[in-house]
Structure formats: structure tokens, C-alpha cells
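*Asks:* just to be clear, the model below is a prediction. Sequence and coordinates:
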Amino acid sequence: MDVATLSRGMDTIWVVLTAAMILLMEGGFALLEAGFVRQKNAVSIIMKVFVDITFGALIFYFFGFAIMYGKDAGGLIGTSGFLMGGDLSHINLNISHDTYWLFQCAFVIAVISIVSGAVAERIHFRAYILYTILMTGLIYPLAGHWVWGVGGWLGKLGMIDFAGSAVIHSLGGFSALAAAIFIGPRIGKFTPDGKINIVPPSNLPLASVGAFILWFGWFGFNSGSTLSATNGSIGHIAVTTMLAAAAGGATCILFTMFRYKKADPPMVINGSLAGLVGITAGCAFVSDGAAILIGVICGIAMVLATEFLESKQVDDPVGAFAVHGISGSIGTLAVGLFAQPELTKGVGQEYYGLFYGGGWNLLGVQALGLVVIATWGFLLTFGAFWLIKKIAPVRVSKDEELIGLDVGIHGVPAYNQEHDFLDVERIKAGK
């Protein structure tokens, strides 16, 4: 076996394994969101995750991948690669196109899962399926092509987003914000006079396990984006990923102890996730110290953003916008500040942040790309739900919401107990 064949085989194994790690994050999303919502809506969370994986994978195979990575047309859209056929010769990698599709498929599934949490406990299942098709087949692939596609206009300007703080998390976060605003708050979350009612999570240990699974998968998310098992940056990427997550969580422990007089468990969980989101764009390009600082900033910003949304009566049950939209924005801009050229040689190009002699150019491009992607996600999601509402109910009925989506929509509770059976049947019968 020659060296080239061995290298291709190692890279293929690396990318498939890291893609599997990212796909395992769906288990993390399921547990995290099921733990954050009320017990009566746990099954609905699991069903939406299955929609993400099943519909998301199929739609991305049929045409999403082609729009994102096909042969470029005007820097705006890909035009080849539908059903993984046609001309994909411009994708010049040391792995097969099938392997590359699998890795990118894991990414697109993560994007739609971000929106899932923001509309938990009140979105209609049919509407969610339709939105998943639009997000995985059009909204995300177009934005992704602009940055990551060969010839994409933001990529040609020099925008850097190594593993997706902007393309995945900012897009998903601002889409989640639009969805939460469009669908409205849960019944009883806010009183007519503006008072905020706390809706306690049903199972914080479950949510914690979900966060740990997401944390594990993030090493595949970031380190796997090298697409090479022999890339010298893998170790550094893993370290910055770990440090940012730890800094985000530790900061939230201390910040909530200061702000609320007690460490707030949901905030701490989301603080670690915020650090992970924030480091995703620059994990290969920033120092260990910068990674810690990014985690600290994301942790504090996440808490403040959560409070701000609630003050505006926007109901986001799992904090999707605060974690992904805000931290993704911070991470995208941080590349323009902290990118160090000596760290970026391993990924084939040198990038200079503002603090390392690069001037304002990279930061300006990052800011432009962030605004474009965030605006695109927000407006297209709002428009998508407006269109969906014309053909299907977007929100469940009041009775279904009060009963819970598990029984009201899916006909089965998450946790069966013998003495509950008769009550469930009575509820379903409207008695």
C-alpha cells in the first residue's frame, strides 16, 4: 500500500468517526431539551429529533448538498450534485464525496435541532416537518454555500468560520429567535401585566447528561473539520474547545452566584454550551488564552441575553437563541480579533486578527458575514412559518398544549404508570 492510499484511508476513517460523534449529538439535543421542558412534552422532543435526522438527511441528500457544495453560480448557489450525482470535481479533498456528504449531513442536522428547542411545547408536528424541509434544503445550504462553497461570495471576501459559529450556530440561533417570536410564548409563561412565570425544567439530571453528550460530540464537530487525520492542528483544536467550554461553565457558576445568590443549574449547563458555540469559528486559529476569554464572554452574554429575551416576553424554553445566536455571533467576531497567523498555517492559510497586526479588514469581513447570515436566518424562517401557516397549523390548539403534546399530538405519554392509563384515555376522549 502506497503512502497516498494509506493517507486517504486514514482521513476517511477520521471523518466518518467524527461524523458519527456529531450525529451522536442528536442524543444530546434530545436529552437536553427533554430535561428542560415539562414532562408532558418529552415525547414531542424526541419525535422532533427523529424528524431532524430522517427528513434532514434525506432532503440534504436529494438537493441540499448540491445547493451548498455544487458548482458555483455567481457566488450565490451550487448547481450540481443533486442526489450526489453530476459534476463535483471542484470539491478537491483527500476523501470521497460520499464521506464528505456524511460529515456535512451531520452538520445540517445540528442546525435544525437548534430551532427545535426554541419552539418546544407548542409547535405543531406537521408544521415542524415542513420547516425542517425548508431549513435543510434551502435556508442553511444557501448560507453555507456563501461561506464554505467553492466560489461562495463571503468566502471569496475572506470570511473565516472554521466549524460553524456563524454558518451553523448564528444561523440556527437567529432562526430560532424568529420561530419563537412567530409562534408566541407558551400559555401561562407571561401574565397580561408582564410578569414572568417560571416554568421549571422536568429533569435537570437528564438535561445535564444531554449537555455532556453535546460536549463530547463537539470534539468531532471542531477537530473533525480538519477533514484529515494527520493535520497537526487537531490537538490544539481539541484543547481550545475544552478550555472555552470550561470557561463558559465556570463563568456562569460564578456569575449566577453573584447575580442570583445561588449557582443556577440551567444557566451553568447553557454556559458550557455557549463556550463551545463561541469557540467553533476560531478553534484552529486562536490561542488557549483567547479561547478562555471567548468562553468567559459567551457565558456572561448568554445569561444577559436570556434575561433580555424574557423581559421582552419572547419564550425560548431551552435558551436556543442565547446559546447559539449570541455566542455564535461573539465567536464569529472573535476570529477577527484573535486569529494568529502562526496557528493557522496548519489549515493552509495565514489569518491575522486585529490584535495580531491584521488591521480591521478581517474583523470587518466577519461582521459583514455575521449580519448577512443572521438576517438571512431570521427573515427566511419568519417567512417560512408565514407560508406554512397558509397550508397547515403552526401552533397546536389550546387543549393540546394544556394536555401536553405527548398525548395531545402523539397519543402516548413519556412515562407510563398504571394509574395514569385511565386518566390519559379520559383526556384523549375529551372527558
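*Replies:* Done, it's in.

*Asks:* could you use CA atoms for every contact and neighbour count after this?
*Replies:* Will do.

*Asks:* how about the strands in the chain?
*Replies:* Using DSSP state E, the strands of the chain run over 72-73, 77-78.

*Asks:* check it against this one:
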Amino acid sequence: MDTVFLLNSLWVMISAVLVILMIGGFILLETGSTRMKNAGHIAGKTILTFGISSIVFWAIGYGLIFGEGNSILGFSDFFYSGYEVEGLGLSGPVFFLFQLAFAGISLTIAFGGFAERAKLSVYLGFALLFSVFVYPFIAHWIWGGGWLAEQGKQDFAGSTVVHLTGAMAALAATILLKPRIGKFNKDGSPNNIEGHNQVFTALSVLLLWVGWFGFNAGSTLSADGAFFGFVALNTNLAAAAGTVAAMLISWIVVGKADVPMMLNGALAGLVAITASCAFVDTWAAVLIGFVAGILVFYSIRFFENRKIDDPIFALSVHGTAGVWGTLSTGFFATKELATVGRPGLFYGGGFEQLGVQALGVLVCGGFAFIVSFILLSILKVSMRGLRVTEEEEIIGLDLSEHGSYGYPELVKREVESAGTVNGASPHSINTAN
């Protein structure tokens, strides 16, 4: 076994671990961005659904994406047994784990649109269906040698495959679930339902930022030549630019340097550079991240003004930024770096690559939304609704779905305090947290 094979395998294994650890970042992000009464539920269902997606990917997903088939779907290599893949240049099981992690991240993004109001059973059902009928199709089209790959679609690490796919599934969920209780007034004006722990959200962004080096740089699938360092540099620059841009635009428009917006800007920069990190120069990475930071600010307002309740801002951070990131290679991919497809518009490639990128956005985004909407509609009928009852939502999903709180000692103190003051029952407190 040669040294390059071992180094490639080690590098991608480290990257796979970093991507899987991003699940922890998403737990803190979603928990910190929502209310205390749902914290334990959010943390637990994220781990459980990642377990479901892992089993489904092993049994079916990997074969649908990378198995031998046609330009639409693969039809072999189900129940992956750990065999090696000829010509891959690294360990087959390592590659499998790396790809499994991406599938899990896309599902986690989708579940941002379910937050604080979906039944646990719906999470479980959709985790299974999304992992079979949504993600594998799009991943095969672009990464598995499918029809978009044949067109030269550029998506190095998943602005379309992972992020836009998850965001469009989240959009379908937010439409069918409808807004949380108290999110909008009768006149349609929105109320700000604040997350319970801004430190959690800040820490989550840092963890995701670090994990993204595995996400993007790991997608080189090779340690040979150390090109992963260049990809990591572009990734970091875009995240930094997104952070600064979101802070500046919020400061200019609302007069305050909004912390959640700053954090969302960092994530938007990361999402945007994910498609183009290996195809563009460093100055373009900064510009791509900066534009993403501005876009996420206006996108959040756009969806909120249309009464779409997106608690984790998945539609803006992963959807809008994913679209921009996908299109950006059609502008900025250089002749030297465009190992897939053609150079971008600004590098003499004309509109051809931009057209391919736009086609990918429309087809993949539309497919993810329509199929997710259909699947969720089926679950709505078969499970007698997607949403918990009004009483259960007010009590919080920690208690109503699991029988315990994520912060039991804090809740007990509130119960005791409320009972001392006015004889309140446990079900009447904690609705504001």
C-alpha cells in the first residue's frame, strides 16, 4: 500500500470526523436560536435523525448516488460492505463515511424549518424519506456522474447538493407547518421570538466554521500536492467577509451591529463559498462571502415579510446563500482552476457555465421542494398532522414529546417560584423562554 494512498485516506478520514462534528454545531445553533422549553428535544432529535440517515445511507443512499445506473440514479452497491473502489485513490470505507456525513448535514439543515412545532414522529418519517427520495437524486446528478455532471455543473463541496437541497426541504416544511404560535400578529406584522442562548449560537458558528475545513478542503479527497490548503484559505476568507458584511449592513440599516445577523453572515459566507472554493481566486472568495453576508440580511427580511416562519433562518443562510454560491462559479471560475466545466464569465468562458449553474439551481431546488412537499403531505395525512397540538407547543416539546426538560433545575425553580406567587401549574410557566 503506497504512501499517497495512506495520506489521502488519513486526510479524508480527519475531514469526515470534522463534518460529523458539525452536527454538534447545528445542535448548538438550533438550540440556542430557539426557546429553552424545546432545547432537549432539539438536541435529542438531531442525534436520532442522524442515526436514521446513517443507516439509510448505508443500506440504500450510497448505492443510489454512486452505484452503477443511469444519468438519473444509481442501482447497485446497496448495503455497503466496506469494499475498496478501484481508482479512487483512498480507502473505500473512508470515502463512504465522508459522503455519509454530507447526507446527514443536508437532513439537519432541512429540519431547521420544522423547529419548535413538528411532531417527533414526523422528524423520524421525513428523515427516512428524505434520505431515499430527495438527497440521493440530487447528489447522483452532480457528484455521482449523473446528467448535471455531464453538463459540467460545478459544485465542489455542496452549495447545491447539500445546502440548497436542505433549504428547499425546509421551505416545504415551513409552508405546511405554518408559523409558530405568536410569531405573527393579526395584521401580519412579525414578532421577534428570540433564542434563549446567544452564546450557544456564537459557539455553534465557530464549531461549524472549523468543521467547514473538513467540508470543503476535505472534498479534495487528496493530500497529494496540498491543494486542500488553498481550498481552506478560500473557505476562511469567505466566512470572514460574510461576517463583516452582515455586521455592516445591519449597522447601516437598523443602527445596531446585530449579533445573530453577524453570525448568520459568517454561515452564509461559508455556504456560498462551498460550491466555488476550489475554482476561484482568493479575491473572488472574499467578494463571494461579502455578497453572501449582505444577501442573508435582506433574505431574512424577505421571508419574514411573507409570513414564512423560519426559526433557524435555513432558507436564507443555506438557500439564498446556496443559490448565490452556485451561481458565483459561473462568474469567477478561473481557467486554471476550472477542472470541472468551463471558466466563468469574467474569465472568458462566456455565459455557458453560468447557464449550467442556473439550470442546476432551478432543477435541484425545484425537485427538492416539490418532492419534499409531496412527502410531507403524505406524512400529514398518514400521521394525522405534522404539528403538535397548541397546548403541547405552549408547554414545549421537551415535556410534551419526551416527558422531561433540557434544563430541569432551571424549570423546577421557575415552577416553584410561579407556584409560590400565584399557585401556577408547571404547564402554565416557561412559555416565554
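*Replies:* Arrived safely. For clarity, every value in this text was computed on a predicted model and none was experimentally measured.

*Asks:* report the TM-score for the pair.
*Replies:* Here the TM-score for the pair of chains, by TM-score structural alignment, normalised by the length of the first structure, is 0.94; 421 aligned residues with a Cα RMSD of 2.0 Å.

*Asks:* what's the match for Ala169 of the second structure in the first structure?
*Replies:* Using TM-score structural alignment to pair residues, one finds that Ala169 of the second structure aligns to Ser175 in the first structure.

*Asks:* dump the residue contacts of that match.
*Replies:* By Cα atoms under 8 Å, 6 or more residues apart in numbering, the contact set of Ser175 of the first structure is 115, 374, 377-382.

*Asks:* for Met262 of the second structure, same thing?
*Replies:* By Cα under 8 Å, 6+ apart, the neighbours of Met262 of the second structure are 243-244, 246-247.

*Asks:* ok, back up a step: so the match of Ala169 of the second structure versus Trp376 of the first structure, what's the distance?
*Replies:* Distance, Ser175 of the first structure to Trp376 of the first structure, using Cα to Cα, to the nearest Å: 8 Å.

*Asks:* can you get me a residue count around Gly365 of the second structure?
*Replies:* The number of residues packed near Gly365 of the second structure is 23, by other Cα atoms under 10 Å.

*Asks:* map Gly117 of the first structure across to the second structure for me.
*Replies:* By TM-score structural alignment, Gly117 of the first structure lines up with Gly112.

*Asks:* before we move on, what about Ile129 of the first structure?
*Replies:* By TM-score structural alignment, Ile129 of the first structure lines up with Leu124.

*Asks:* thought its match was touching Gly51?
*Replies:* No. Counting by Cα atoms under 8 Å, Leu124 of the second structure sits too far from Gly51 to count as a contact (10.1 Å).

*Asks:* whereabouts in the first structure does stretch 212-222 of the second structure align?
*Replies:* By TM-score structural alignment, stretch 212-222 of the second structure lines up with residues 218-228 in the first structure.

*Asks:* gap between the matching stretch and the chain center?
*Replies:* Computed by Cα atoms, centre = their mean, to the nearest Å, the chain-centroid distance of stretch 218-228 of the first structure equals 15 Å.

*Asks:* what's the answer for stretch 183-192 of the first structure, then?
*Replies:* In terms of Cα atoms, centre = their mean, the centre of stretch 183-192 of the first structure is found 25 Å from the chain centre.

*Asks:* now stretch 201-220 of the first structure
*Replies:* Taking mean C-alpha positions (Cα atoms, centre = their mean), stretch 201-220 of the first structure and its chain are 14 Å apart.

*Asks:* how about stretch 276-293 of the second structure?
*Replies:* Distance of stretch 276-293 of the second structure from the chain centroid (Cα atoms, centre = their mean) equals 19 Å.

*Asks:* longest single helix anywhere in the first structure?
*Replies:* In the first structure, taking DSSP state H as the definition, the longest helix is helix 3-36.

*Asks:* what lines up with Asp161 of the first structure in the second structure?
*Replies:* Aligned partner of Asp161 of the first structure by TM-score structural alignment: Asp155.

*Asks:* surely that match is in contact with Cys277, unless I've mixed up the numbering?
*Replies:* No. Using Cα under 8 Å, Asp155 of the second structure makes no contact with Cys277, being 9.1 Å away.

*Asks:* these two: who's more crowded?
*Replies:* The neighbour comparison of Asp155 of the second structure against Cys277 (other Cα under 10 Å) goes to Cys277, with 32 against 27.

*Asks:* list the residues that contact the more buried one.
*Replies:* Contacts for Cys277 of the second structure (Cα under 8 Å, 6+ apart) come out as 156, 216, 231-232, 234-235, 285.

*Asks:* how about a cut-off of 7 Å?
*Replies:* Going by Cα atoms under 7 Å, 6 or more residues apart in numbering, Cys277 of the second structure touches 231, 234-235.

*Asks:* can you list which of those residues are found in helices?
*Replies:* Short answer: these in helices (DSSP H) are 231, 234-235.

*Asks:* and the gap between Gly289 of the first structure and His419 of the first structure?
*Replies:* The value you get for Gly289 of the first structure to His419 of the first structure, if Cα to Cα is used, is 56 Å.

*Asks:* what's the distance between the residue nearest to the spatial centre of the second structure and Gly25 of the second structure?
*Replies:* The centroid of the second structure falls nearest to Ile109 when counting by Cα atoms, centre = their mean (3.3 Å). Ile109 of the second structure is 12 Å from Gly25 of the second structure, where distance means Cα to Cα.

*Asks:* from Met261 of the second structure, how far out is Ile300 of the second structure?
*Replies:* Applying Cα to Cα, one obtains 9 Å for the distance of Ile300 of the second structure from Met261 of the second structure.

*Asks:* oh sorry, the question was meant for Val253 of the second structure
*Replies:* In terms of Cα to Cα, Val253 of the second structure sits 12 Å off from Met261 of the second structure.
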